[in-house]
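In: Mind looking at a prediction? Sequence and model below.
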Amino acid sequence: MPSPSKEDWKDRIEPYLSSSLDAVSEEVTQSEPVQTWLRKASTDAAENLGRGRGMQAEMQGYARMMNDLEETLPELMDAVAELTADCGRIDLEWHSLRPTLSQLYVDFDRDIEINLFVRLSECTTEAAQECLGTIMQALPEGAPYPNRPNTVTGLVARDGQSVGVRVKEYLQEDHGHRRSVTLLPAGTKPLEKVSNREATRQLLVQLCPNTSSC
């Protein structure tokens, strides 16, 4: 079977990016090309691991597998970079003792847990509002518990720049719901509990610095 092209990988991954990165990980990891690579690469890495010791040997095994992945499935790496506006890359969670549990996932090099990825298609208020709405739609189903809000964190990106967006849904005393939005720019303090309008404006400020917004 020929190796999937970059477009094949994009078609496989793109439907899940804006709803669940866990689903992206599952879709990629369980694909036949990755399973074939994983079986061989894990076996080779485990054999080399047996000749080394401790954490250093595991790190060397991980590095060896990542190098092999880039050589074996470069189309996958390119597809993820293109789909994520050069903000994400494929990484490996390697379980050296139980290699069948190893999996690939999209890493964004951020110190926050990201549940979904949304690309800002153009520098307009409407496009930014659509990104915010997509993240809100990904909130867990069901009513939040008292003092334990439903929470989802998305990453909105454009041209290599990204902003985290965390939405929380709270249960109120009258059993209604309210939501709060916190923006998580890279390298700066969070902008907490901003209005939807301000969140939309800030997305454009952060991701479209050459476009005026009001």
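Out: Now that the structure is in, tell me what you want to look at. Residues are numbered from 1 along each chain as shown.
In: CA only for contacts and neighbour counts going forward, please
Out: Noted.
In: residue boundaries of the helices in this structure?
Out: Here the chain has its helices, by DSSP state H, at 6-17, 21-29, 32-49, 54-72, 74-83, 125-137, 196-207.
In: Which residues does the fifth one contact?
Out: Surrounding helix 74-83, the residues in contact under the criterion CA atoms under 8 Å, 6 or more residues apart in numbering are 4-7, 9-10, 14, 70, 86-90, 106.
In: Nearest to Leu21, out of those: which one, please.
Out: Val106 (7.2 Å; CA to CA).
In: then this one, side by side with the first:
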Amino acid sequence: MPTDDAPTRADWDRRLAPTGASTDDVRILDVEAAGERISRHAALGRWLRDAAFEAVEGLDEAGAAEARAHGRMKRGLEEQFPALVEAVRDATGGCGHLNLQWRPLQPSYSKVRLVFDGDLEPDVFCALRRPALSAVQYALRAVAEALPKGAPFPNRPNTATGVFECDGRCLGVRYREHPGEGRPDSDSPRRGVVLLPREGDATDEHPEGEAARGIVAYFAPQERERWYER
């Protein structure tokens, strides 16, 4: 049996396993938790600790820019753990990749993070088996669950971000929760959704139902009407 000191593809797959909220149509990944599980692997943790301190020493000796040092660490991570690179690619449908949160002043607190197209760092990743409206609505609820629990402030909405993937296409989704001021049910916050496509600019903010249909249209434009009925 492999030990925790000898990472295998199966080790990484377990750390990238979907949450219990997943269904047959929607596979949900808590992105931050997955990054934490990866960072806690014994072999990766040792490499990360040594690489982080070595990078700091390089800054002291040669005055290298932090961006270059960070880039060298990232390349080193990918070269040292190629199975992890593949596991992340497969678990995210090609939408996600590895990055490092390197802290030069606190190198022992450096860790691995998962980032997505457009440098998004979502709370939730959702892989859709098919772009049915019911599946999209379920995935949107998973993103909404990641919203902060406190009440939003005026001009500073609560936000939560997701990335949806279907057949290798990726779409960023951002929830915004505003105070319900000026409404009869002003105690209830107002929620809207912004779509963040890879190919263009972010959309305007839309109501949840309208956003769900927009996501269906993004992934299945040729079958839009049929999918809307599901």
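Out: Yep, it's here. If you're wondering where the values come from, they're calculated on a predicted model, not measured in any experiment.
In: Overlay them and tell me the TM-score.
Out: Between these two chains, after superposing, the TM-score reads 0.83 (TM-score structural alignment, normalised by the length of structure 1); 212 aligned residues with a CA RMSD of 2.6 Å.
In: coming back round to it: taking the contacts of helix 74-83 of structure 1 together, which two end up most distant?
Out: Top of the distance list for those (CA to CA): Pro4 and Cys87, 22.2 Å.
In: Who has more neighbours out of the two?
Out: In this view Pro4 of structure 1 and Cys87 are compared by other CA atoms under 10 Å, and Cys87 has more residues nearby, 23 against 14.
In: The more buried one corresponds to which position in structure 2?
Out: Alignment of Cys87 of structure 1 against structure 2 is given by TM-score structural alignment, with Cys95 as its counterpart.
In: Contacts only, for its match.
Out: Contacts of Cys95 of structure 2 by CA under 8 Å, 6+ apart are Arg89, Phe116, Asp117, Glu165, Gly168, Arg169, Cys170.
In: ok, now how distant is it from Gly168 of structure 2?
Out: Distance of Cys95 of structure 2 to Gly168 of structure 2, computed by CA to CA, to the nearest Å: 7 Å.
In: Which stretch of structure 2 is the longest strand along structure 1 matched to in the alignment?
Out: Longest strand in structure 1 by number of residues, with DSSP state E as the criterion: strand 161-171. Per TM-score structural alignment, the counterpart of strand 161-171 of structure 1 in structure 2 is residues 169-179.
In: Give me the contacts around that stretch.
Out: Applying CA under 8 Å, 6+ apart, the contact partners of stretch 169-179 of structure 2 are 93, 95, 117, 120, 143-144, 147, 151-165, 186-198, 219.
In: now do 6 Å
Out: Contacts with stretch 169-179 of structure 2, where a contact means CA atoms under 6 Å, 6 or more residues apart in numbering, come from 152, 157-164, 189-197.
In: centre of the chain versus that stretch, how much separation?
Out: Counting by CA atoms, centre = their mean, to the nearest Å, stretch 169-179 of structure 2 is centred 12 Å from the centre of its parent chain.
In: Now for the nearest residue in space to Leu49 of structure 1 that is not next to it in sequence, how many residues are close by?
Out: Nearest residue to Leu49 of structure 1 in three dimensions, chain neighbours excluded: Ala57, at 5.7 Å (CA to CA, 6 or more residues apart in numbering). When counting by other CA under 10 Å, one arrives at 17 neighbours for Ala57 of structure 1.
In: same check, this time on Gln137 of structure 2
Out: Residues near Gln137 of structure 2, counting by other CA under 10 Å, number 17.
In: so what corresponds to it in structure 1?
Out: Match for Gln137 of structure 2 (TM-score structural alignment): Gln129.
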